[in-house]
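Student: Could you work out the structure for the sequence below:
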Amino acid sequence: MITGQTRLAGVIGFPIAHSLSPIFQNAAFEALGIDACSLAISLHEADLEDFLNVATKTNILGFSVTMPLKTKLASLISCSDRAKRLQAVNSLIWVDRDQVEVANDYQYISGDKALIGDNTDGEGFIRSIKEIGVDPNGLDVVVFGAGGAARAIISALGECKANSISIINRSPENAKCAVLLGGEIAHLGSIDDIAGASLIVNTTPIGMIGNDSSWSFGRDLINNSHVVVDIITSPLTTPLMNIATSNGAKAINGVGMLIHQGAVAIETWVGQIAPIDVMKKSVEKYFNQKLP
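Tutor: Here you go, the predicted structure:
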């Protein structure tokens, strides 16, 4: 029930109508007894500063951030160490003002709290694969793509002591930042690296609804020794996942990562363990209702 004390949370980005975040965020708030309401808010880069001003003055609970705002937001707001390292923000959080370095004229202050940017993508990815029994420690990994989500995943894989991270990207020049985030175990790779890998991760939009590109490479190299993670959430079964399962590999989509990165954010917002099972069931119910 909405009350005079209800705090606002949600997700910002564009386009945003397809977002699952309000579904599992509202389910989590209800389960935890948190007086908050999550909404999807369509927002363009040009309106970010206005949004931050309103968010600060209205004492929001917290917000998730999706494309195309992640990089721009990192340049406008103070950030956690991991968001600084990734140069991308996917969550707005409140912290004690004395916990972060903020300029004297920093605008996004409310009382003794500062609104800053965080990035939960990497942690969400690691939680999601551990949930299905995949521990990245010691694994050889191939990552397709070098954008914001890829950088978060590569950094997290490095921290979890993967054995090697092979980064395959259309533009090697654009992948250099991702390689640095992975540390000594990361390198620019090629399709041939799939054969020796245990975990394959797609962070590109190939296979997403509305993307006309087709998955035409490496299909014969995937076999039953691989786990394939396609972080796309729409469609639920992607062309890469179909290739993987037809070759005997285990394949999962990006819904698990989405829910787990959202759980990390919620835990920061409310100081309680996120009810993962409740969040999952809310998303499952949503998809079941959409089915004919």
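Student: all contacts plus neighbour counts: C-alpha atoms, from now on.
Tutor: OK.
Student: Tell me which stretches of the stretch 1-150 of the chain form strands.
Tutor: Applying DSSP state E, counting those that start in this stretch to the stretch 1-150 of the chain gives strands spanning 7-13, 36-42, 62-65, 91-96, 109-110, 113-118, 140-144.
Student: Not counting the fifth one itself, show me its contacts.
Tutor: The one in question is strand 109-110. Where contact means CA atoms under 8 Å, 6 or more residues apart in numbering, the residues beyond strand 109-110 that reach it are 56, 57, 59, 97, 115.
Student: got the contact list for the nearest residue to the last one once chain neighbours are set aside?
Tutor: To tie it back to what came earlier, the one meant is residue 115. If the residues on either side of it in the chain are set aside, residue 115 comes closest to residue 94, at 4.7 Å by CA to CA, 6 or more residues apart in numbering. With CA under 8 Å, 6+ apart as the criterion, the residues that contact residue 94 are 61, 62, 113, 114, 115, 116, 269.
Student: 7 Å instead?
Tutor: By CA atoms under 7 Å, 6 or more residues apart in numbering, the contact list for residue 94 reads 113, 114, 115, 116.
Student: Please give the structure of this sequence too, so both can be compared:
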Amino acid sequence: MNVNGKTKITGIFGHPVGHTLSPAMHNAAFRSLGLNMCYIAFDVLPKDLPDAVKAVKSLNLLGVNITVPHKENVIPLLDDVNAEAKFMGAVNTVVNSEGKLTGYNTDGLGFMSSLAEAEISSDGKTILIIGGGGASRAISYYLSRGKATDLLLYDIDRSKVKKLADDLNISSDNKVSLLDDIENIGKPDIIINATPLGLNNEDPLPLDPGHLNSETVVYD
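Tutor: Modelled structure (predicted):
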């Protein structure tokens, strides 16, 4: 990579970011496409998020991805947010267009694309989503508009998934349900971990592996 005075800077804001593969993937893509661009992982503490967002403008970054724990808190710091991201209540991509910062959410589309790439269909399936944050909202937004038989939501903070379920049931025809006890889920066809569990080696599993069988699809 030849970084010079004309190199355009992009990156990702999160905390922690030491585990992320985003720089490797994006910089490889830039090289392959012959683009004079550079992607950097910025470890941004929650208290520093407002200053980091201002820096996107002042340093003229093309834009940044947003990850845990900033996807929701970044919204009031932006100039505009598109309709899907507003519904999801979370932003994972910020584009700097002539000094105007606009937030988007591509998590749901990325999730659905990865399922299609793996030739996994959600049609007629019982799907469990663990977590009620930004990633969960994005994924459930698309799944609730599909042909899944049941969409089950669980979070240790029930209020998070209660609001999400209410929003989804208003805006879609699918039945979305809440789980009060994750141990009473039976054996869902697809289990999605949309929590931060797994970022650290010492983290516990989000649920008992006994709920899995040889046909279960697990998405982390």
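Student: hang on, the earlier thing: now compare the contacts of strand 109-110 of the first structure and name the two farthest from each other.
Tutor: Among the contacts of strand 109-110 of the first structure, the pair separated by the greatest distance (CA to CA) is 57 and 97, at 15.5 Å.
Student: So between the two, which is more surrounded?
Tutor: residue 97 (16 against 12; other CA atoms under 10 Å).
Student: any idea how far residue 263 of the first structure is from the residue most central in space within the first structure?
Tutor: In the first structure, the residue lying closest to the centroid (CA atoms, centre = their mean) is residue 121, at 3.4 Å. Computed as CA to CA, to the nearest Å, the residue 121 of the first structure to residue 263 of the first structure distance reads 10 Å.
Student: Repeat that for residue 146 of the first structure.
Tutor: Here residue 146 of the first structure is placed at a distance of 24 Å from residue 263 of the first structure (CA to CA).
Student: Setting aside sequence neighbours, what's the nearest residue to residue 151 of the first structure?
Tutor: The shortest distance from residue 151 of the first structure to any non-neighbouring residue, by CA to CA, 6+ apart, is to residue 178 (5.1 Å).
Student: That neighbour matches what in the second structure?
Tutor: Superposed on the second structure with TM-score structural alignment, residue 178 of the first structure falls opposite residue 164.
Student: now residue 146 of the first structure
Tutor: In the second structure, the residue matched to residue 146 of the first structure (TM-score structural alignment) is residue 132.
Student: Its match: neighbour count?
Tutor: Around residue 132 of the second structure there are 25 residues (other CA under 10 Å).
Student: residue contacts, it?
Tutor: With contact taken as CA under 7 Å, 6+ apart, residue 132 of the second structure is in contact with 155, 160, 161.
Student: Tell me the most packed of those, by neighbour count.
Tutor: Scoring those on neighbours with other CA under 10 Å, the highest-scoring entry is residue 161 at 25 neighbours.
Student: can I assume it is in contact with residue 152?
Tutor: No - taking contacts as CA atoms under 7 Å, residue 161 of the second structure lies outside contact range of residue 152: 9.7 Å.
Student: need the helices for the second structure, in chain order.
Tutor: For the second structure, the helices identified by DSSP state H occupy 22-33, 49-58, 83-88, 107-117, 134-143, 158-171, in order along the chain.
Student: any chance of those in TSV, with distance to residue 196 of the second structure too?
Tutor: Written out in TSV, the entries for the helices of the second structure read as follows (distance: least, CA to CA, whole Å):
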stretch	distance to residue 196 of the second structure
helix 22-33	17
helix 49-58	19
helix 83-88	18
helix 107-117	15
helix 134-143	10
helix 158-171	15
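Student: what's the most buried one of these?
Tutor: A comparison of those by mean neighbour count, using mean count of other CA atoms under 10 Å, puts helix 134-143 on top with a mean of 24.
Student: could you say what helices and strands that one packs with?
Tutor: When contacts are defined as 3 or more CA pairs under 7 Å, 6 or more residues apart in numbering; DSSP states H and E, helix 134-143 of the second structure packs onto helix 83-88, helix 107-117.
Student: swap the cut-off to 6 Å and go again
Tutor: Packed against helix 134-143 of the second structure, as judged by 3 or more CA pairs under 6 Å, 6 or more residues apart in numbering; DSSP states H and E, are the following elements: helix 107-117.
Student: and the angle from the helix it packs on to strand 93-97?
Tutor: Calculated by axes from the mean of the first three to the mean of the last three CA atoms, to 10 degrees, helix 107-117 of the second structure forms an angle of 120 degrees with strand 93-97.
Student: against the first structure, where does helix 107-117 of the second structure fall?
Tutor: Alignment of helix 107-117 of the second structure against the first structure: residues 121-131, by TM-score structural alignment.
Student: Mean distance between the matching stretch and the second structure after superposition?
Tutor: Following the fit onto the second structure, the mean deviation recorded for stretch 121-131 of the first structure is 1.2 Å by mean CA distance after the TM-score superposition for the first structure.
Student: I'd like the distance from that stretch to the chain centre, please.
Tutor: The gap between the average C-alpha position of stretch 121-131 of the first structure and the chain average comes to 9 Å, counting by CA atoms, centre = their mean, to the nearest Å.
Student: Aligned against the second structure, show me the partner of residue 256 of the first structure.
Tutor: Residue 256 of the first structure maps onto no residue in the second structure, with residues paired by TM-score structural alignment.
Student: Looks to me like residue 256 of the first structure is in a helix.
Tutor: Yes - assessed by DSSP: H, G, I helix; E, B strand; the rest coil, residue 256 of the first structure belongs to a helix.
Student: Wait, it touches residue 128, no?
Tutor: Yes - Residue 256 of the first structure is in contact with residue 128 according to CA atoms under 6 Å; the separation is 5.3 Å.
Student: tell me, what's touching these two both at once?
Tutor: Shared contacts of residue 256 of the first structure and residue 128, defined by CA atoms under 6 Å, 6 or more residues apart in numbering, are not found at any residue.
Student: about what we covered before: relative to residue 3 of the second structure, which of the helices of the second structure is closest?
Tutor: Closest of the helices of the second structure to residue 3 of the second structure is helix 22-33, at 11.6 Å (criterion: CA to CA).
Student: Now do that closest one: which elements does it pack against?
Tutor: Under the contact criterion of 3+ CA pairs under 6 Å, 6+ apart, the helices and strands touching helix 22-33 of the second structure comprise strand 37-43.
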